[in-house]
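Undergrad: Sequence first, predicted model second:
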Amino acid sequence: MAGGSSPIQPPPAKRQKETSSAAVNSLGEDHPPAAMTGGLKRRRQRRQSKARRAPPIHKLGEDLLLEIFLRLPSLATLVRAALTCRAWRRAVASSPSFRRRFRVVHPPPLLGLFFEAPGPVQTPNTPAFPTFVPARRRDRDLTAAVRGGDFFLTSLEDLPDEGPCWYIVDRCRGRVLLVNWDDASLVVFNPLTRRIEDVFDLGPEDMFDDSRGHCAQINPRLLSSDEDPTSFRVVLLVHDECRIRATVFSSDTWEWLVLAWVDVPASSGDDERWIQHEGGMQANGFLYWVYEDQRYLVSLDTATMEFCVTELPHCLRDSTFDIGKAKDGATCIVYSDQLNVGVLMHTRDDDGVEKWVLDRVVPLDRELERVLRVGLDDDTVLNHLVADHSDLSVLAVQDGYVYLSSIPSVHHDSQTSCWFLSLCLETMRLERLFRRSFDNAVHPYIMAWPPSLVGNYGGFALQDAQSLK
């Protein structure tokens, strides 16, 4: 077309701009300018240099790795992280010092509470299983641990020739000891790992031999160690009119050992059963039992199997209490007196005589009011709890924490709702757990150090041996 540009050709200025932005080779491929090529190369070199300077996470040394693990928020999180690979599991499992440090920083968490079936013992073999209520912690790893366990105790239904009637009588380091009174049998079960041991008899036949007068047996107690997760012991205390003896079951021999009778101070009561049947207590390698009149405390050193009897302070005569460990590991008694909580420490005088010395008594009425007001719009429950002079009942003491329940002092029955709480002995601050009827015995379940992170046992030993070849 004369006097104008062709409509199918771009204007010269625009064509000039496009051709200056890139070069075209004989195959029609675009190449960036030399300046751009140099910039890309420098950025690529910097990324490669950084990659060379930062070693992959699986190449971290054990010391640095354990320092990182020490800062994890909970034991459940540590388990998830350590089981990521064999090297990490081996680093944790082979370091007792790390386990001690981790326990100091992160006390074992409460996962929930087992409640015994309401009502009297049911016979013959009427189905009766404890119920479990989780603590509802805001920790996804703790929640996942509960979901992955068997806290409904369904594994017990797989036991051959056993009636479906089990009661929890003790718990220790993640294991629970259950008894079937109708079949006179015991079983040890770990709900978290789903590991169940074989059933064994409730005591030897000769445990009452050479007794004097009326005899009775007390609920058995479970002994276990974090550093030896493959074995356990069960101690059964029996008494006649004025003596006691221990019988010990060992998972190493799968047999009962009957020890000698020991004389102890006489009870002030007239009851034939003069030692409390319920309430197993243990701390720092000692088992404890209380006289029915609450005048004396019987202790058993589980290392030497020697008994000792001490007189209890008067402040414990009409109180609920438990024996456990403070955060620093010291043995203590924590008791409740209405809305007050007292702490006694275990000491020895210059002559080596054991004593329980009062450390402090703390009123918890205001602290209780504070923690119960959180999230409550209706003050009816709070006013009933505090104004009606309700009591606090001590359920358990472990690793610096006390587990409590509130019990209304008037018109209490099995349908009365109670608050379940935890108390930090170091700060004396309460934490509200949940509200539920208090119809029978309660057993707090504390997450223990898992067997998979202690030494090399079973399949872990084989895996580690193969990986080191």
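TA: Thanks, I have the structure now.

Undergrad: alpha carbons only for contacts and neighbour counts from here, please
TA: Fine.

Undergrad: Now for the residue nearest to residue 454 when sequence neighbours are not counted, how many residues are close by?
TA: Spatially, and ignoring its direct neighbours in sequence, residue 454 is nearest to residue 93 (4.3 Å; C-alpha to C-alpha, 6 or more residues apart in numbering). Using other C-alpha atoms under 10 Å, the number of residues around residue 93 comes to 20.

Undergrad: hang on, residue 93 packs against residue 453?
TA: Yes. Using C-alpha atoms under 8 Å, residue 93 is in contact with residue 453, at 4.4 Å.

Undergrad: re earlier: so who does the residue nearest to residue 454 touch?
TA: The contact partners of residue 93, by C-alpha atoms under 8 Å, 6 or more residues apart in numbering, come to 452-456.

Undergrad: Name the member of those that has the highest neighbour count.
TA: For those, the largest number of neighbours (other C-alpha under 10 Å) sits with residue 453, at 25 neighbours.

Undergrad: Included below, for side-by-side comparison, is a second structure:
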Amino acid sequence: MVSPAQPTPRRLQSPADLADDALREIFLRLDSPADLARASAACASFRRVIKDHGFLCHYHALHPPPLLGLIARGFVPAQPPHPSAAAARAFAHADAADFSFSFLPSPHRWRRRDSRDGRFLLSGVPDGRGYRRGDLVWITDLAVCDPVHRRYILLPAIPIDLAAAVHQPDIVDFEPFLAPAAEGDKDTSFRVICLAQCAVKLVLFVFSSGLGQWHAVTFDGWSAMITGAGNPASTGAGNPALRSELSQRYYAHRCFYWFIHRRNRLLVLNTSGLEISTIELPRDYTGGEIAIVEDGEGRVGMPSLCRLLPHGMFHLSYTVLQKDGEIANQWQSEELLLLPEKLHYDIVGVAGGYLLLQGIPEGVSLLHPPKNLNLTCFSLEVKTLQLERFCQTNQSIICAELYAGHPPSLSPPSI
């Protein structure tokens, strides 16, 4: 007679394990990374729990990294009294992070292209050559870097058989950017996407760090998307073969968004299934600068800069794309914010739950800035729509990169 199987005895947690579990639950409830960093310095047991890679990944998922500063010719941190100023101060030290990427081989030949989740994507040209028009159309050298831990990965070139998906002379724009890893991948996993825009089609070249290889996805009918016709666009000033039809890229809820010039529409790339679609902009959109942000409950928000006439004051309108019910996929106006006077405004970008605006004194050109240039940047917290002074700088930030992150002591390696 076979005796019934005995249940496997459960290992009882030790008092130390129970104490660590309780500490994790307490530390996960600290909203401020600065408070968490101070707790880590309090004693060895606190530091052991907080420095654990699994804990930090869980904490980062619950508390997205704040906007700490911008990278122009150097790192410009958030300044007091902004809430991010304390965390940004750590990055202002020369040894906290290397945003010049001097740890890369031949660092002078690399150019920043994108950043996400503590990683930066850089493109390079062969040694001994400066950037030329052709270098920006078809890029062969790409590197993903972690400036805090001074690590990098050089990506393999796109294989010739995949590159054959496009006729390179037909490319009007070749845009590389970082995408979130596929769901279920490790915390140090990432994807790089290169969007090749041609006259009649779009091609995505996708590199997955988990697989270590490239694959390509082709979308035909691009001409119909931008012209509203079924045939390729006609030649002339509006010929899409002559220039890019897409504006600055934005990211929200695992999707990328581009404004399609002259069409009053957004191009949407869903990174989960690598599917492309379009969305109509609000009917009352007047043509000002726009951005796409992550609103609460998985919704998409759209701040838009407009100038009020006849006074010339700038305001920021905020609309939300509804996702449920009878008004799904329709834009609903949420807020209208007046901006400080006597300044012209540009949208710098979005990171860490903030929209960053730069205020330019009237009559000043950033193409030919004066020696005593003094720019004020303002941040708009998307969750509360609260506008605050972020920093002042004498640097031109036309091509600045926003940096969102946690203090170096709370930033595990991202690659």
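TA: Looks like it came in fine. As the structure is a computational prediction, the values presented were derived from the model and not from experiment.

Undergrad: ok, and the contacts of residue 93 of the first structure in the second structure?
TA: Using both residues aligned by TM-score structural alignment, their matches' C-alpha atoms under 8 Å, the second structure keeps none of the contacts from those.

Undergrad: All the helices of the second structure, residue numbers only.
TA: Here the second structure has its helices, by DSSP state H, at 15-28, 33-40, 44-51, 53-62, 85-91, 160-163, 222-227.

Undergrad: closest to residue 201 of the second structure out of those helices?
TA: Smallest distance to residue 201 of the second structure across the helices of the second structure (C-alpha to C-alpha): 4.6 Å, for helix 222-227.

Undergrad: on that earlier part again, the residue nearest to residue 454 of the first structure pairs with which position in the second structure?
TA: Under the alignment defined by TM-score structural alignment, residue 93 of the first structure corresponds to residue 54 in the second structure.

Undergrad: which residues sit in contact with the residue most central in space within the second structure?
TA: Centroid-nearest residue in the second structure: residue 116, 5.1 Å away (criterion: C-alpha atoms, centre = their mean). Taking C-alpha under 8 Å, 6+ apart, we find residue 116 of the second structure in contact with 178-180.

Undergrad: Now render those as JSON lines, adding neighbour count and distance to residue 86 of the second structure.
TA: Output for the contacts of residue 116 of the second structure, formatted as JSON lines (neighbours: other C-alpha atoms under 10 Å; distance: C-alpha to C-alpha, whole Å):
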{"residue": "178", "neighbour count": "21", "distance to residue 86 of the second structure": "28"}
{"residue": "179", "neighbour count": "22", "distance to residue 86 of the second structure": "29"}
{"residue": "180", "neighbour count": "18", "distance to residue 86 of the second structure": "28"}
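
Undergrad: Which of those are retained in the first structure?
TA: Shared with the first structure under both residues aligned by TM-score structural alignment, their matches' C-alpha under 8 Å, the contacts from the contacts of residue 116 of the second structure are 178-180.

Undergrad: so of the residues you listed, which ones are in strands?
TA: 178-179 (DSSP state E).

Undergrad: which residues of the second structure does the longest strand along the first structure align to?
TA: Secondary structure assigned by DSSP E gives strand 228-239 as the longest strand of the first structure. Using TM-score structural alignment, strand 228-239 of the first structure corresponds to residues 186-197 of the second structure.

Undergrad: Let me see the ranges of the strands in the stretch 151-300 of the second structure.
TA: Using DSSP state E, counting those that start in this stretch, the strands of the stretch 151-300 of the second structure run over residues 151-154, 173-179, 191-197, 201-208, 213-220, 246-252, 255-260, 265-270, 275-280, 293-294, 300-308.

Undergrad: of the ones you listed, which approaches residue 40 of the second structure most closely?
TA: Smallest distance to residue 40 of the second structure across the strands of the stretch 151-300 of the second structure (C-alpha to C-alpha): 24.3 Å, for strand 151-154.

Undergrad: In the first structure, what range does that closest one match?
TA: Mapped onto the first structure using TM-score structural alignment, strand 151-154 of the second structure covers residues 195-198.

Undergrad: Report the buried residues of the matching stretch.
TA: Applying a neighbour-count criterion of 16 or more other C-alpha atoms under 10 Å, the buried positions in stretch 195-198 of the first structure are residue 196.

Undergrad: Run the chain-centre distance for it.
TA: Taking C-alpha atoms, centre = their mean, to the nearest Å, one finds stretch 195-198 of the first structure lying 19 Å from the centre of the chain it belongs to.

Undergrad: now do stretch 382-399 of the first structure
TA: With C-alpha atoms, centre = their mean as the basis, stretch 382-399 of the first structure stands 22 Å off its chain's centre.

Undergrad: residues in contact with it?
TA: Stretch 382-399 of the first structure is contacted by residues 107-108, 320-327, 329, 334-340, 365, 369, 372-373, 402-410, 442-444 when judged by C-alpha under 8 Å, 6+ apart.

Undergrad: got it, and stretch 352-367 of the first structure?
TA: 310, 312-313, 339-349, 386, 429-430.
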